[in-house]
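**Q** one predicted model, sequence on top.
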Amino acid sequence: MDDTTSAGLSAGPRRPNARGQGERLREEIISAAVQMLGDLADDEALSLRAVARAVSISPTSVYLYFPDRDALVAAAMQRCHAEMLQAADDAEDAQQDPALGLRARILAQAAWVQEHPGIYKVMHESKVGMPFKEAAFTRTTAAVQRCMDAGVASPGDAATVALDLRTAVIGMLSLRINEPDLPWPPFPEQADRFLSKLVGLAPLAGETTVSQAK
């Protein structure tokens, strides 16, 4: 990987961290990696040397916090995934109706992806293990279960339904990034079809909120 990846991120010589600021340096390394991964949209193109130069430290210093590139990629993706999950949680929490809450969760995730397409590609196309992504599935399952408990979704196994829904949403978001020239409908409309066909939510509720989301 050419170190020119870090262009625009490099700074002058770095002053040594004061005692007890090791965690701050670790976060700075992750921040640099996040920015590069977002630009590259490919974790295999990431250079630890370029990351080190962006933070104005020696490559050896990076290894004090991350044993290899995969470890740094995983840490960067974990931070990004947590941000996406928080956005989805906040959107759902703002709704009292469980059906609208589930819909808001999906739309918030899509909005985050639109702002971070390169990161999303790495998150779902990298070979690096990311067990933290299970949290998104767990919370979607809980949201589906709330819809079932309220009688606004078809009864069934919430985990199975959530897995189908997650597969559809992730696949659709990835395709929109990788094949942007296809005649994609507005995402809220497609999300409503997923919610109707996979979860069993009433189409009318989705159609009503689509106009509000535009």
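**A** Happy to help now that I have it.
**Q** C-alpha only now, for contacts and for neighbours.
**A** Will do.
**Q** in the top helix by length along the chain, what's buried?
**A** Using DSSP state H, we find that the single longest helix of the chain is helix 69-93. Neighbour counts over helix 69-93 (16 or more other CA atoms under 10 Å) mark 69-70, 72-81, 84-89, 91-92 as buried.
**Q** what about the next helix or strand after it, distance to the chain center?
**A** Using DSSP states H and E, the helix or strand that follows helix 69-93 in sequence is helix 98-115. The chain centroid and the centroid of helix 98-115 are separated by 12 Å, computed with CA atoms, centre = their mean, to the nearest Å.
**Q** now do helix 98-115: which elements does it pack against?
**A** Contact analysis of helix 98-115 by 3 or more CA pairs under 8 Å, 6 or more residues apart in numbering; DSSP states H and E lists helix 69-93, helix 134-149, helix 158-178, helix 187-194 as its packing neighbours.
**Q** in addition, the following structure is provided for comparison:
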Amino acid sequence: MSSSDSSPPPGPPKGRGRNPRGQGERLRGEILEATLRLLNELGDDEALSMRAVSREVGIAATSVYIHFADKDELVVAALERCHNDLIRDLDQAEASAVDPVGRLRARLHFLGTWVHANGGLYKVLHESDLNKRMHLAFKEELNSRSREAVQRCMDAGLAPPDDAAAVALDLRAAVHGAVSLRVNSPGNEFPPLEDQIDRFLVKLVGVTLPA
């Protein structure tokens, strides 16, 4: 577990009553949203503190510990919420296209847009010490969705038959490399990410894109 914060403070003062029905869950949601905002600003889970989160929400630090035992638990819960929201938005982006290639393309283009707006969260999700120390099992869903999207292109005859898992891994590696360069070297000049993603789709998946 994280060692950057001191041990949790004692529980809430005597006389504190129970939260009204639903209020505790609302407060937990506000804590997670505040954590995501701060992580996106910092781009580093090690720089986050429980006290900073409590200040962002406008509550006592003890109230954060009521919901989360330590910082690692808080950050993992926040990242899982972020990931689930991203999955939902990617599915909505896919739904706007009419065929498997269009859906895969829309998915990747939206991901590029999301990373541009949430570079700090991207770094914590994929490049942070927490990501290396802990197995974030929820991330596997994003990988499986990518594999399924590639497989649909192959099943529809819109991409050459191949090992969809291997092709999806190559595609993910290429896209992550492209977005990571932009997040970590913002002062450099790069071609439009949409154009680069389209080249990955043509070269790695073997699809044909409309002119």
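**A** Happy to help now that I have it. These numbers were taken from a predicted model, which means no experiment stands behind them.
**Q** what residues are up against residue 161 of the second structure?
**A** 154, 155 (CA atoms under 8 Å, 6 or more residues apart in numbering).
**Q** that one matches what in the first structure?
**A** Aligning on TM-score structural alignment places residue 161 of the second structure opposite residue 155 in the first structure.
**Q** what do you get for residue 177 of the second structure?
**A** Mapped onto the first structure by TM-score structural alignment, residue 177 of the second structure lines up with residue 171.
**Q** gap between that match and residue 163 of the first structure?
**A** Distance of residue 171 of the first structure to residue 163 of the first structure, given as CA to CA, to the nearest Å: 12 Å.
**Q** go ahead and flag the most central residue of the second structure.
**A** residue 83 (4.2 Å; CA atoms, centre = their mean).
**Q** re the thing from before, adding distance to residue 62 of the first structure, write the helices and strands packed on helix 98-115 of the first structure out as TSV.
**A** Below are those laid out as TSV (distance: least, CA to CA, whole Å):
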stretch	distance to residue 62 of the first structure
helix 69-93	9
helix 134-149	28
helix 158-178	31
helix 187-194	40
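**Q** closest to residue 107 of the first structure out of those?
**A** helix 187-194 (6.9 Å; CA to CA).
**Q** what's the angle between the closest one and helix 158-178?
**A** Counting by axes from the mean of the first three to the mean of the last three CA atoms, to 10 degrees, helix 187-194 of the first structure lies at 150 degrees to helix 158-178.
**Q** equivalent range in the second structure for helix 187-194 of the first structure?
**A** Helix 187-194 of the first structure maps onto residues 193-200 of the second structure, going by TM-score structural alignment.
**Q** now do stretch 68-77 of the first structure
**A** Using TM-score structural alignment, stretch 68-77 of the first structure pairs with 70-79 in the second structure.
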